[in-house]
Structure formats: structure tokens, C-alpha cells
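A.B. asks: This is a predicted model, with the sequence first.
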Amino acid sequence: MSTRRNRRTHRSGMSGRGVRRTGAALAGGAALLGAAFVPVGSATADTAPPAGTPATMSADALPTWQVDGVVWSMATVGDTVYATGNFSKARPPGTKPGNAKEVTRQNLLAFSLSTGNLVTSFNHRLNGQGLRVVASPDGKRVYVGGEFTTVDGKPHSRLAAFDTKTGKLVDAFKPVVSNKVRAIAATGSTVYFGGNFFHVNGKARTRLAAVRAADGANIDSWRPTADDDEVFALALGPGGKTVLVGGRFQTLDGQKRVGVGAVHASNGALAPWRSRPIPAREGDEFSYVTDLQVQGDTVFGAADGEGHHWFDGRFAAKADGGDLVWLDNCYGATYSILPLGKTVYSVSHAHDCTSLGAFRETTPPTWHRTLAETAVPTGRDRGEPSENSEYRKQPTPTLLHWFPTLASGTFTKQYQGAWAITGNANIVALGGEFPSVNGKAQQGLVRFAVRAKAPNKAGPRAMGAPRASSSYGRITVRWTATWDMDNAALTYEVLRDGATKPIGKVTRTSTFWQTPSLSFTDTSAPKGSHTYKIRVRDALGNTYTTAASKAVKRR
């Protein structure tokens, strides 16, 4: 079965090989943008964050139609999300495969971002998997690239366009691309695309090309080359003057541009790019860009590292010139990234975020497939640089408190969760191969909303009974804190002898990797035997009450 990544199952950080550290603060002319930043502790933001910290989406999984395979890419136009990948059926939320309401959808579908309902008027068939979908700047079209050669039985070779108003295939747009298309960026008049092809409309091209949006004819004045390996991501720079290029290549147009670079949108000539977030390949070990998204004057990039401790995280750079803004060196391949105002969301299988002063590698490894970070730098890297990195102690963002849980899927045999993320300021949607979300069955697609639009029912995790001990006429109650997927600060209410009114409260922040030991001393208990429970409450009123402690006597 062909898969999007065409790669071995990724387990970054699990190899037994030694790691050679080569990073420097600013090595070999790699540019870093000077910036003032305020240190912020990791994972302090959530749906009810402290003042000055950006809020995140809630962790409540919203009802969303499901797919029976994998979603590789998604794009949002207004309230409609277009999703492409490798699947053949779609079904309502909360249903199993084969449900009576299940419908055919062959590698492409659309659903409502606000409701999660399938858009039934958009129904097309790709005869091969779709790898990328993007919208035109005006939202009037979506472009889909991949491995297909027909759409609805009509010849459309690996690149197609759809009218978002009518939902119809744009028949006039049908360039003939010789091999897979993985990346697309569009203006009103031009469609730029990349992948692993060598001919477009019968003319030689090397993994990059541009065609007219009107009819798919070649633009022969735009012919940059990704010389030695595939292109995975494209994005338009500010004002549409440049095309930002990401992928596995080590050179663009014969010049060293490892994994990321820029070319002029007008003629394809190389444009300045001064930072080097992607380390140079060494033998069969390398890192590469999987996604690029521009917000304002900044491009945010996602990376995948193939090898022990090769760069797997995210970076931000100035879209004009490429000066580095920050680089997050969490390990665990990142597949898609979405900047939304002050918060940057991503999907990955992160397993070591020492770089951000957050969770470390565990044995056996644990995978965390959804992350949120600040869009601006807030501190400096707290870990060792990745293999062959150009940077050490570079600016980093803050990890925010948003940790919905996605189970790993089996469809691609790469055992990942989400591969794509899209959305707007109110709702984000994740697509991939996950079979469940937060422990409940939900396959391939899911949505999360801001606090004002969410049910806000994701509460504190279960915790063990407290321990009580008596000494000098006092009873001390001790317990280990729990954590909550979308609230860092939790309040622990101490309940005595089955009462519902607390005799005391303790408020502390916690995360899944840091659950502090807490205590409360009861000085008012009458003489005699007593038991205690802890009722933990998040900022939105969700609670969990523990079992009672063993009885203890106050004398």
C-alpha cells in the first residue's frame, strides 16, 4: 500500500546509537533574528490561562464525521473543511464502520467546521490518494495534489481544482504532472506546486513547477529546481513576492538550501534565506520540512527527523529573508502546523520536550500527538542541540497546556495519530489515522473548540485516595496531584468524614509529567476516628472525588 510519507516507521530517540553534538549558538553564518522575549514557565496556559498568556482550545472532542483510512491534508474555506487522503468511506460520529448511514467518499470530502457534518453536495472521486489540499487566497478554489490520475473518471493527472461555491470540478484546469504532487501554493492567477515529478505538460521540470490557474498551462519563466530530493511544502511569502519551499532537498537551483529556502514568485530565481533550521544530511540520516504556514511576516515550519535525535520539532522564521525567530527542538516527528494568532498548534508524536523545559523521554516511550505553543519566543533552549544542528541555546516558545489524547492508528502501518491540522480562531480540526480520541472511538477526523464554544467537560484525571496521619493533635492529609488535559491550575478540596463541604483547599498547577505531592493539615478535627477524600476541581467546575483514606484517630 502506498503511503504519503514513503518512509520507515519513525521512532526518533529510540536508537541505541551515540549522538554527536555539533550545535553552536550561531554557527556558520546561520542567521538569528534578534528579539526581546520574556521567560515564561512551560505549560501554564489553558482554556482559563493567567493574564497575558494565550488561551488554548479545549480538549473536548466535538462530534465529527469519520473516515475509514487516513487523512493526509486539510484546508479551511469559511466554514468548510476540505480533507484529502486515502479513504473510501465516511460515516457519522459515534458510529462503527458499516453503519447504515455510512457513505462512499473516495479520497476527498468536505465537512462543516462548526458542526462536523458532512457536506453532502461535495462528492468527488480520486482514483489515487490525495496528499495536499490548499485554498486560493480568495477562497474561490481549492487545489488538490497527490497520486491520482483521474477525478470523477475524468483525466486529471495528480493536480486538480474545485470551485468552492458550486462544489464542482474545474474541468479547464488539468495540467499533466508526471508523478506525485505533495505541495501547493496559489495566487489568483498562478498555481505553484512541488513533489517528486520531472515533467509537467510534457516539459521538463525538477520537482517544482508553476501553471496558469485559468487552464493549467505551463509558466515557462518559472523553473526553479529541487535538485536532489522531494518537495513537501510550499507557502507564499508576504505580498506573494516569494514562494517558500520545504522538503528533503539539500540544494535548490544548485545552491545549498537544506530543507527550506525561498524563490521569487515572478521568475523562480533564488531569494534570500539566511537561517538553517534543518540540519544537513549525513549518510542515510536527515531531517526535512513537512509543512509551512505563513502568518503575518512569519513562516512556521514543521519537521521530521529520520535518525536518532535528528531535528523533529518546529521553527519560526521571518518569511522575508528567513531570519530565525525560534526553534523548538522537541523530539517526535511533526507533520502539520497551524498558527492562530498568539498560539501555534501542531500534530506530531512528540516524546521528549526537554528543549522547552517540559516532558522528558520515558521508558518505554510515551507519545503526545497534539501540542500548542506560543507564537513568539519566550526563553532559550534548555536541551542539547539535535544531531548536526546549527543552533544551541536559541530562542524557543513556551509549551501551552493543551493535551487531548489520540490513539495511534494502523492504516498506514506507520502507527501515527494525526497527520493534519486546520481551522480558525474558534475551532481546529485534526485529520489522520487515529481510531479514538480521549479514549472514545472517533476515527480519522475530530474537532476542538475554544472555551466559549466547547462543552468544557474535559475534567481532572482520576487520582488515588489520600493518606492521612495523626501527630501532636493534628491530622495531616497527603496526596499526589493529578492533571487535566486543558487546565493547568487545579483546586483540591479536602473533605472529612463523607461531608461535601470542604474543610480546606489547595490550588496548584500540574501537568502529565509533573504531578506534585500536596498536603493539608487539619487542626479542627474532633477527637476520634476520621477519613478524608479529595475533590479536585478545574477552572470550569469539572470535578473528580477520590476514594476515602484509611481511618485515622485524633487523640
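C.D. replies: Perfect, thanks for sending it.
A.B. asks: Please make it C-alpha for all contacts and neighbour counts, starting now.
C.D. replies: Fine.
A.B. asks: mind listing what's buried in stretch 244-259?
C.D. replies: For stretch 244-259, the neighbour count (16 or more other C-alpha atoms under 10 Å) marks 244-253, 257-259 as buried.
A.B. asks: just stretch 94-103 next, same as before
C.D. replies: Neighbour-count burial for stretch 94-103, with 16+ other C-alpha under 10 Å as criterion, is recorded at 95, 102-103.
A.B. asks: related to what we said a few turns ago, out of the buried residues of stretch 244-259, who's nearest Asn424?
C.D. replies: Ranked by distance to Asn424 (C-alpha to C-alpha), the buried residues of stretch 244-259 are led by Leu244 at 22.3 Å.
A.B. asks: hang on, the closest one in a helix?
C.D. replies: No - Leu244 is assigned strand when assessed by DSSP: H, G, I helix; E, B strand; the rest coil, not a helix.
A.B. asks: show me what contacts it?
C.D. replies: Residues near Leu244 by C-alpha atoms under 8 Å, 6 or more residues apart in numbering: 234-237, 260-263, 292, 319.
A.B. asks: Need the contact partners of stretch 518-532.
C.D. replies: For stretch 518-532, contacts defined as C-alpha under 8 Å, 6+ apart pick out 466, 468, 473-481, 494-498, 503-506, 548-555.
A.B. asks: how does it look with 6 Å?
C.D. replies: For stretch 518-532, contacts defined as C-alpha atoms under 6 Å, 6 or more residues apart in numbering pick out 474-480, 495-497, 548-549, 551-555.
A.B. asks: A further structure is provided below for comparison with the first:
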Amino acid sequence: MHGRSIRPGRPGQRGPGRRRTLTALALACATPLLCLPLATGQAGALTPPVALTADKLPTWQANGIVWALAQAQGVVFAGGTFSAIRPAGTAAGDPAERSAVNFAAFDAATGAPTDCQLSFTVGSGTATVRALAVSPDGRTLYAGGYFGAVNGVGVSSLAAIDIATCTPRTDFRPSVPATVRALAVTADTVYFGGDFTSVNGTTRQRFAAVDTAGDLTPWTVNADEPGRAVEVTADGRHVAVGGDFFTVNGSDSHALAVTDAGTGAVTHAYPRGFFQDTSVVKDITADATGVYTANEGTGGFDGRTAFDPDTFAQRWRDTCLGATQALQLYKGLVYSASHAHDCSSMGGFPDGQRHHLLAEGINDPHMVGWAPDTNDGIGEGIGPRVFALAPKDGTDYLWVGGEFTTVNGTAQQSLTRVSSGPDTGAPTVPQVQVESTEAGKVAVHWRSSYDTDDSSLTYRVYKDDGTTPVYQVTAGSLPWSRPQLTWTDTSVAAGETHSYRITASDGTNTSGKSAAQSVRVASAADAYAAKVRGDGASLYWRFNETSGAYAADSSSGDDNGVHWNAPTQAVADGAAGSGRSVEYTGSQSEWTYTDKPHSAPSTFSLELWFKTTSTTGGKLIGYGNKVQLVSSRQDKNIYMTNDGRLVFGVYTGSVRAVTTSQTYNDGKWHHVVATEGSGGISLYVDGSLRGANPLVSGNQSFTGYWRVGGDNLDSWPNKPSSRFYTGRIDEVAVYGKALTASQVLAHYKAGTGG
């Protein structure tokens, strides 16, 4: 077990081998955004049940990896593999840097070092501190790792430190000949796990316990592979152990086992298959609500699991992928350190950008709106590895250690911290797009902002030079899910010009106003847009934005797009009279995707305009299972071959596709529509049917995203040399029905003025 966080010395509580929740507030909804109703009320920081800000506080740094944290009476102890510490905001080698050999102590509230200095060294090899824990009375700090001396006093990978004097205890000197990786402490016992096979010359394989004098206890837990986590249950009767192992005391139990706290007898085993063979338990924490594990699995289970506190049966499992390293319980939430990159299996973000710090409910594993972030950093590139919750002067501080080198986008190495308040971080500035395509109306669209500790934000719309908002709404968003919001201003007249700006507030902190977006009020409906909306488009990207990652949806579906890696916007050459388009360069990291996931439609139409001279082909639009990576599952594709022909197809167990005989890479704007419905599949170009197969029925059913500009085309017929399209695209629309031939022709005529 890693960092420990409990106020020492309180009657009736065991010691800082515990990380207890402060309340037991449980989440009630399965999808966080659905918990946040659209209303005209006002948000308030923080958004419950989140009770910690995501605002990083000034904290000294280490020049290596922090593997272990613990706290006592407002002091946080950090252990790891490093040689120096330095102030926040400074680089390695700064004149203020001071020596710290694998250990440092800090004031929990200021982030600055205390005068406690210890040096953990070894005669040969690299010394490291891998585990720290404080005794229940707050007097003794226990340290485990690989070291042979503390401040020159000989020890053997396990040491006890008198906290009051900051000196190693010479009366506690057990002999552990290999690395200690985990610690849990009660009033009379020190439980530990690691790589060793003996303690004090007696066989103890990977787990052992000693008393406060360093003598072995009867607790015997022999495992066949390294131990990485130890935790005493809330009632004190059991000890949960985690690691790489497949057997414990001869019992078939992989990665996790629950043992009797006195004897070590296995009281609950988890046979091979409960966790995948490649999954190991890296951390365990427990309180009265249950036992919780953090798993890392190469190609296996990588998330978190909750177990009943009495029966130790699984209560829930979070199937996010991303090497979970540490857990912290706090006020009804499980905070986790990992590099989570794919939570699609549980309704979260798809495989792509990594999120290193997350939170979920103790009774509901779906992510809530808390997501400060680090990078992967040095070493193994894991990011954060350990937590400690340290109360001081009425504020709770969550300390985070690991191998990261940035926090919330700025340089900060190995250590950071957040607190229970105050919340000082403002939401991001809304991205806004305005348009007037109906007589006497202005549609104001914006991509919802994000705030890494507030998922319910209040938006205020300001018109012209007004200082009083003309519209206000509260809505939900997450850093990885930012739904579009739309307000229509009908208090305008044809021919007038108006501008709009929007702010986002968490109830305490307010963003700056967005840049003013001006529009001339239409006197008549836009003919092409009227056709698209009138025929029921559920997604309609006009691509008229001048900058930013946001592609506004002009349909009633508010299905905004996200430009990934900046395709060129505001190209002064648009289709269907729009005046602007987006240009894709054929880069394998550049496309546009829908912000929200979709269930695969059985009946649909895809529509867009394109202009290219490319001879490398590429995908114009399709449906895939990823947003920031190339999809591993893809379907419902329109793409161009190297010679300029168009292909449309669906996958029904095999690819069923139609291909045009004509070529369209002639540098002119062309209109393409592909449909699937009761009449099979059809492909129209410039208003005319160019391919059809009435016998095709069905397509792949999986949750996915619409993607424009490129994606996987492996195993599709006439595959072009590039998956990614080079050229301009405009006026993208998706429908939940098959457009008729007459509707397609009407759209083409409206777009060409014919």
C-alpha cells in the first residue's frame, strides 16, 4: 500500500495504514452528464459529489520518482528514487535546490520542506524508498524499499523513524534481504510485502509481519510472485494482499487474497480467471464501505474494483484501461491515479488522450467531474503513482507523487497537491459560433466549457455591448465530453447586425468573455440549409468557424464536432453558398469527429460537399470506434480511390460496397450522398444515382463516432494509398433515415442555385 492519510492518535481509529472516507455519499446516476439537468439555475463550485479542487498548489519538487507518501500531524513524507528537491516553478539545478537522498518531508499546507532530513542509501546498487506508513499514535514512520542505511545507521530494507526527532530507531532492525514495496501498520504490527523470500533468516515469501520491536509474528502469507499492496480491513480482522502472484499459501489466488490478520490463513481467494493473468494489484485501500483495488494489466484488466467489506465479494468493477497505480477514498468518491486512456467499456471516453487523475463514486464507478492532469513523465511513463490525504488547519490536502514532469500543463516534477478549497480555477472560455439562416432569427451555438473540478457550469450570453446577460443556462460537461448548447435570439430584425459574447461560471469563478461574434440578420431563409434541416438532419456541420477545435452543429441535434490536430479552417472557398470550408492535408493525425458517441444506425444518410485534385484517395466520412486514434472498428464509409472514384459501403459480415465509374478529383465542388435503408444502399453524386445495391441490409452495430477527413480503411475494396483525405470538405450532414432520390436532387439544386 502507498500513502496513508488519517489524523493520528484519535480514539478508536487505527493508524495511517488507513485511508478512510470522510463521508459515505454515494452516486445515484449511471452517466454523470445525465445527473446535470439543463436549467436556468446557477452552478456552484465545487460540483457535488466532488469535494476536492483540481487547482494545483505550489509544491516543492523532486528530481526523480516519488514512489511513496505518508502523513502525520500536518507533515507529508515522500520517499522514492531521487537525490534533490527544489521549489515550485524552478528547473533542476536551480540555486535553491537542496540535497534529499530518496526522502523528504514537507509542510502539508505550504508545500515547503520541513527541517526533517533523512538519507536512505545502499552499499551497492540504487537505493530507493518504495513504501511509507505512520503508526496509529503518529509517533513512528515506517519506511520500506531497497536500502542499507538511514543517516548512516545500518538497516535492511525496512526501517522505523522517530517522527519527533527525525532519527532512525535503532531498536527496530528486521533483516529483509530484498525490496519492500508495501506497508500497512496497526498499533502492534507492521505488515509488508515485496520481493523477499525470507525475513530475519526465516522463510517468508513476498509477505511478512513484524511487531514494533522488529520480530516476526505468526502471520504467514507465502506467495509465488512479488507482493505490491497490503491493507488491513476496517474491522482489523483481515489483511488484504495484492501483487503479481498466482498462489497464496498454496491456494489458487491471483493478484489478490484476503487473509486472517493473526495467522495469515487465506480467508477469501480469487482464483485464476477472476483477474486476467496479466493483471496485477498495485494498491489496496479499505474503509467501512468496502475494500478497493487498483490494477495494472498489460493487455488485461487495468481499472478499479470494489469489494463488500464483510463477504469480500465483488461489488463493482471499473473497466477503464490505463494501469491504475493508487487509490484514495474521500467523501464518497474513489480518487485514482493512472494513465486511463480508454473508458468506453463503461460509457466513458474512448481510446485516445490519457487522463491521469480521475474520481468515481464508491457505489457507482462512472467518472465524475474531477480531472486535474499530469503527463506520463520519466521512468516507465506511468504518471502519478501514489496519494496521501493530509489534513491541516481545517483544510484537507491531497498530495500526489509519481514520475510526472507536468501538472495541469505546466512544469512540475514528481510532487503536486490539491485541496478541499477554496476553488480558484475558472472554466475555459466558451467557443462560440453564430449564424442567421432563418428570417428574423440568430442562432447562437457554443461548445460547452470545461472545468476540471466543476461539471455543472452556468453560461451567460451578452448581446452587442450589453453588460446584462440576455440569456442564462446551466448545463453539464466533462473535459472529455463537451456538448453543444444553442440559444435562438428572436428579438432581432432583418438587416440588423448584432454581436454575441458568452461567459462560463462555476458559481465562484467566471471565465473571460468569448470573442465577439457578429452576424447580419437574414431577411429570408438560406435555401440549402432549409433543405438540410427540413429533411431532418440530426448533424449538420457548416464549417464556417474561423479558428479553434469547435465545429458547430446547425441541426436540432446539437451534435458538435471536434477538429483534431487543426485541419485548416475558414478556407475562403465554400460549397452551397456558405463562403467557407475546411481543408484537410492528408495528414495521418488530422480529422474531425463527433463529440458525443452514437449507437450505430440501421437506416441513415451521409451527405457532404468535397473538392480535391488528390491522387492518393482517402476517407471523406465514416463511422469508427475511436476519436483521437485510428479506429480499430469502422463502417459506413464514403471514400475516394487513388484515381478519384467514390466508394460507399457497409460491413455486414463482409464489406458490401458500390463504386462510381466516374472520377471526381477534378478540382471542382461535388455533392455526395450515401444512404442505407429498406431499399439497400445507394450512392448519389451531384444529384444523380451513381451506384446501388438493393440486396444489402444491415451494418456493424457498435457505439461509435462520425469522423470526417480520415480513418482506417484496412480490408476495404479498392483501398487508396492514404486513409486520409487531401482536399476541402463542406456542409456535412447525417440523417437517421434514407433520403429519397428527389430529396437528394433538391439538395444538389439548392446548393448550386439550380
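C.D. replies: In hand now; what should we look at? Small disclaimer: the values here were computed from a predicted structure and weren't measured.
A.B. asks: Just the ones of the buried residues of stretch 94-103 of the first structure in strands?
C.D. replies: Counting by DSSP state E, those place Val103 in strands.
A.B. asks: how about JSON lines for the buried residues of stretch 94-103 of the first structure, with distance to Ala172 of the first structure added?
C.D. replies: Formatted as JSON lines, the buried residues of stretch 94-103 of the first structure follow (distance: C-alpha to C-alpha, whole Å):
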{"residue": "Thr95", "distance to Ala172 of the first structure": "39"}
{"residue": "Glu102", "distance to Ala172 of the first structure": "32"}
{"residue": "Val103", "distance to Ala172 of the first structure": "28"}
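A.B. asks: related to what we said a few turns ago, give me the buried entries from the contacts of stretch 518-532 of the first structure.
C.D. replies: 474-475, 477-479, 495-496, 548-549, 552-554.
A.B. asks: Which of the buried residues of stretch 244-259 of the first structure fall in strands?
C.D. replies: Of the positions in those, 244-247, 251-252 sit in strands, assigned by DSSP E.
A.B. asks: would you list the residues you listed in TSV and tack on distance to Thr149 of the first structure?
C.D. replies: Listed next are these as TSV, based on distance: C-alpha to C-alpha, whole Å:
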residue	distance to Thr149 of the first structure
Leu244	27
Val245	24
Gly246	24
Gly247	23
Thr251	29
Leu252	28
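A.B. asks: Quick check: closest non-adjacent residue to Gln295 of the first structure.
C.D. replies: Excluding the flanking residues, the one nearest Gln295 of the first structure by C-alpha to C-alpha, 6 or more residues apart in numbering is Pro339, at 6.6 Å.
A.B. asks: coming back round to it: going by distance to Arg132 of the first structure, which of the buried ones among the contacts of stretch 518-532 of the first structure wins?
C.D. replies: Minimum distance to Arg132 of the first structure across those is 48.6 Å, recorded for Trp479 (C-alpha to C-alpha).
A.B. asks: if we can go back for a sec, closest to Val40 of the first structure among the buried ones among the contacts of stretch 518-532 of the first structure?
C.D. replies: Each of those was checked against Val40 of the first structure using C-alpha to C-alpha; the closest is Trp479, at 27.4 Å.
A.B. asks: Surely the closest one touches Gly464?
C.D. replies: No - Trp479 of the first structure is beyond contact range of Gly464, at 7.7 Å (criterion: C-alpha atoms under 6 Å).
A.B. asks: got a list of what the counterpart of Lys533 of the first structure in the second structure touches?
C.D. replies: In the second structure, Lys533 of the first structure lines up with Arg501, judged by TM-score structural alignment. Contacts for Arg501 of the second structure (C-alpha under 6 Å, 6+ apart) come out as 461-462, 513-514, 516.
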